[in-house]
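>>> whatever this is, show me its structure:
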Amino acid sequence: MDIKGNTIFIPGATSGIGLALAVELQAKGNEIIVGGRRTGRLTQISDDHPGIHTIEIDTTDLESVRQATNRVLTEYPEVNVLVAMAGIMQVEDWTSPDDALTSAENTVTTNLLGPIRLIAGFIGHLQTRPDATIMTVSSGLAFTPLKATPSYNATKAAIHMFSETLRLQLAGTSVKVMELQPPSVATDLLPGQRESSFAMPLEEFIEEVISLIESQPAATEIQVERVKFLRYAEARGNYKETVAALNSTDPHGNR
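I've put the predicted structure just below:
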């Protein structure tokens, strides 16, 4: 993915990593369309960041995804990058399965079905563009599990394998598949995570991500240094020790 000259749609980018990434990619010379459910936040983003376009979308609602996709492709036919950013993270206790099941269903719908629906909507169009990218967003927890968030871990592991397989199927087309793998980042993904001393500062994370995309435009996985502790635990041969270390830190497993 070239760092500039793109038209990029980023649903789920009204806050946190998504919004910060949108702002930095705009500064690098890209046209940005941000999607989200909260109309008030979309209006605020338009006011705060002139030139960033906004579209209402609820990635948990198939019809909303279809309508937003049609609108993006109609109003911004030059779109050549999709960043499937939407995601939630919830603590679950599977010793109380009724509550955990509700959380799991919501997490799977948002974190897994949401990106899959978006990719399904855009993939035909992207193959008509001479240079296109699908960026998925997994997590270091796709590779080393956090005890408190089993469904989040599972959906991010699924996103990783979906990305790997999609890349195989799109080989020979104009569409690249790039997987962003964040560590714990100081956002509001979980209560208290923004204030956690273990979480990577958001500005530092985005700066490193942009630098990696710029220096490695053909990369298939975007990994800041902090995520490699989790990403390569099994390859290092100390997976069991890494799982133990991750789950013995703060209540969110931040390291």
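>>> please count neighbours and contacts with C-alpha atoms only from this point.
Noted.
>>> which residues of this protein fall in strands?
Ranges of strands in the chain, per DSSP state E, are 7-11, 31-36, 53-56, 81-84, 132-137, 175-180, 221-222.
>>> so which elements touch the first one?
Right, strand 7-11. With contacts taken as 3 or more Cα pairs under 8 Å, 6 or more residues apart in numbering; DSSP states H and E, strand 7-11 sits against strand 31-36, strand 81-84.
>>> try the shortest one
If you count contacts as 3+ Cα pairs under 8 Å, 6+ apart, strand 221-222 packs onto strand 175-180, helix 202-215.
>>> hmm, try it at 6 Å
Secondary-structure packing of strand 221-222 (3 or more Cα pairs under 6 Å, 6 or more residues apart in numbering; DSSP states H and E): strand 175-180.
>>> packing partners for the strand it packs on?
Strand 175-180 makes packing contacts with strand 132-137, strand 221-222 when contacts are defined by 3+ Cα pairs under 6 Å, 6+ apart.
>>> deepest in the core, which of those strands is it.
strand 132-137 (a mean of 24; mean count of other Cα atoms under 10 Å).
>>> list the helices and strands that one packs on?
By 3+ Cα pairs under 6 Å, 6+ apart, strand 132-137 packs against strand 81-84, strand 175-180.
>>> now the residue lying closest to residue 150 once chain neighbours are set aside: how far from residue 191?
With Cα to Cα, 6 or more residues apart in numbering as the criterion, residue 150 has its nearest non-adjacent residue at 6.9 Å, and that residue is residue 92. Remark: distance between residue 92 and residue 191 (Cα to Cα, to the nearest Å) = 14 Å.
>>> to compare with the earlier structure, here is another sequence to fold:
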Amino acid sequence: MAATPIGHKETEVLSLPFNYNIATFGYIRSPTLDELCINNNKKNMDLKNSTILITGGTSGIGLELVKQLTQQGSTIIVTGRKQEALNDTKSRFPQTHVFQSDVSDPQDIERLYQEVTQQFPDLNMIVNNAGEMRLLDALDAGKDLANITREIDINLTGTIRMVHQFLPHLMGRPSAAIVNVSSAIAYMPYSSAPVYSASKAGVHAYTLALRMQLERTSVKVFELVPPGVNTNLQNDWVLPPNPSQMMDVDKLVNVAVKGLLNDTPEIKPFLVGVIKFLSRLIPHQLMKMGHREFEKFKKLNSQSMN
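Have a look, this model is predicted:
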């Protein structure tokens, strides 16, 4: 008679949110992100009849979202800090509605909420897209300590404040959504942009937690995870990155719109999926690769400024 391995019980399975047999250490199958985080009873997003607020909607990803969501038939509300840029967006897309607002200012967010919800009671989606990226060398002297965390104030704290300010209104809508724009840098920090990296990692973690909290409500939570994109986000960079290594903004937003229509909670292009996988498989090597590329880029910037 064959001996039974010590501690082996064929029916003994750990009660976890995935199927894992303790006795055999046999991985059966993890649930999909949709199974864990999305309430499948929620209705699919109807972009044609949606009223959408986009922060930072005057340039880059935000402006392209304005364009493509307008084509879907959505009513678009755009916010930004610079009135001149808002006026330009309004002239390009006359059907949009613009509001000057700074997501790093809590009073501005509260004022924006009052104005927007009074004028647009049908508002059912916010897109937290406003962002800033700067290079920072920890070894440089003379840092502006008062301004050093500005990326966190805009990218992370601004996102959190927008969500919690607008959430009560969204909860009152039969179908609503929050879209937080993070970055592939959330999976692979860039050593030359440490504060930006921290802010986007925070957005990613916050979005995962928020999605779980709102699972049984009418509010869906999406995360758009861009790779490097041809935008003016990198305002500290004298030389732009190699365009051949960047994703066209229209292609990214096309992926985003399809993701919203298909109820994909974590919307990411194929390249970002690869980065996410490699960040778990070879995290240190991936960071070193990114660091080497940024060191080359910093050298080019230094040469161009001399």
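>>> quick one: TM-score?
Scored against TM-score structural alignment, normalised by the length of the first structure, the superposed chains reach a TM-score of 0.92; 249 aligned residues with a Cα RMSD of 1.7 Å.
>>> save the strands of the first structure as JSON lines, and put in distance to residue 21 of the first structure too.
Formatted as JSON lines, the strands of the first structure follow (distance: least, Cα to Cα, whole Å):
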{"stretch": "strand 7-11", "distance to residue 21 of the first structure": "9"}
{"stretch": "strand 31-36", "distance to residue 21 of the first structure": "10"}
{"stretch": "strand 53-56", "distance to residue 21 of the first structure": "14"}
{"stretch": "strand 81-84", "distance to residue 21 of the first structure": "10"}
{"stretch": "strand 132-137", "distance to residue 21 of the first structure": "12"}
{"stretch": "strand 175-180", "distance to residue 21 of the first structure": "11"}
{"stretch": "strand 221-222", "distance to residue 21 of the first structure": "13"}
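>>> flag every buried residue along stretch 255-274 of the second structure.
For stretch 255-274 of the second structure, burial by neighbour count (16 or more other Cα atoms under 10 Å) applies to 255-257, 259-260, 263-269, 272-273.
>>> what's the answer for stretch 197-210 of the second structure, then?
197-204, 207-208, 210.
>>> now it: which residue numbers in the first structure?
Mapped onto the first structure using TM-score structural alignment, stretch 197-210 of the second structure covers residues 153-166.
>>> superposed on the second structure, where does the helix of greatest length in the first structure end up, distance-wise?
Looking across the first structure with DSSP state H, the single longest helix is helix 150-170. Compared with the second structure after fitting, helix 150-170 of the first structure has a mean deviation of 0.7 Å; criterion: mean Cα distance after the TM-score superposition for the first structure.
>>> from the middle of its chain, how far away would that helix be?
In terms of Cα atoms, centre = their mean, to the nearest Å, the centre of helix 150-170 of the first structure is found 12 Å from the chain centre.
>>> in the first structure, what sits opposite residue 159 of the second structure in the alignment?
That one, residue 159 of the second structure, aligns with residue 115 by TM-score structural alignment.
>>> any idea how far its match is from residue 41 of the first structure?
Residue 115 of the first structure is 21 Å from residue 41 of the first structure, by Cα to Cα.
>>> next one: residue 75 of the first structure
Per Cα to Cα, residue 75 of the first structure is found 21 Å from residue 41 of the first structure.
>>> hmm, back to that, mean neighbour count for the helices and strands packed on strand 7-11 of the first structure - can I get that in JSON lines?
Listed next are those as JSON lines, based on neighbours: other Cα atoms under 10 Å:
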{"stretch": "strand 31-36", "mean neighbour count": "23"}
{"stretch": "strand 81-84", "mean neighbour count": "26"}
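>>> about what we covered before: ok now do the match of residue 159 of the second structure, which residues does it touch?
Residue 115 of the first structure makes contact with residue 84, according to Cα atoms under 6 Å, 6 or more residues apart in numbering.
>>> please identify the buried residues of the strand or helix carrying residue 304 of the second structure?
Element membership of residue 304 of the second structure [criterion: DSSP states H and E] is helix 283-305. Judged by neighbour count (16+ other Cα under 10 Å), helix 283-305 of the second structure contains these buried residues: 283, 286-287, 290-291, 294, 297-298, 301.
>>> can I get those residues in JSON lines including distance to residue 109 of the second structure?
As requested, the buried residues of helix 283-305 of the second structure are exported to JSON lines (distance: Cα to Cα, whole Å):
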{"residue": "283", "distance to residue 109 of the second structure": "37"}
{"residue": "286", "distance to residue 109 of the second structure": "37"}
{"residue": "287", "distance to residue 109 of the second structure": "35"}
{"residue": "290", "distance to residue 109 of the second structure": "35"}
{"residue": "291", "distance to residue 109 of the second structure": "36"}
{"residue": "294", "distance to residue 109 of the second structure": "35"}
{"residue": "297", "distance to residue 109 of the second structure": "36"}
{"residue": "298", "distance to residue 109 of the second structure": "35"}
{"residue": "301", "distance to residue 109 of the second structure": "36"}
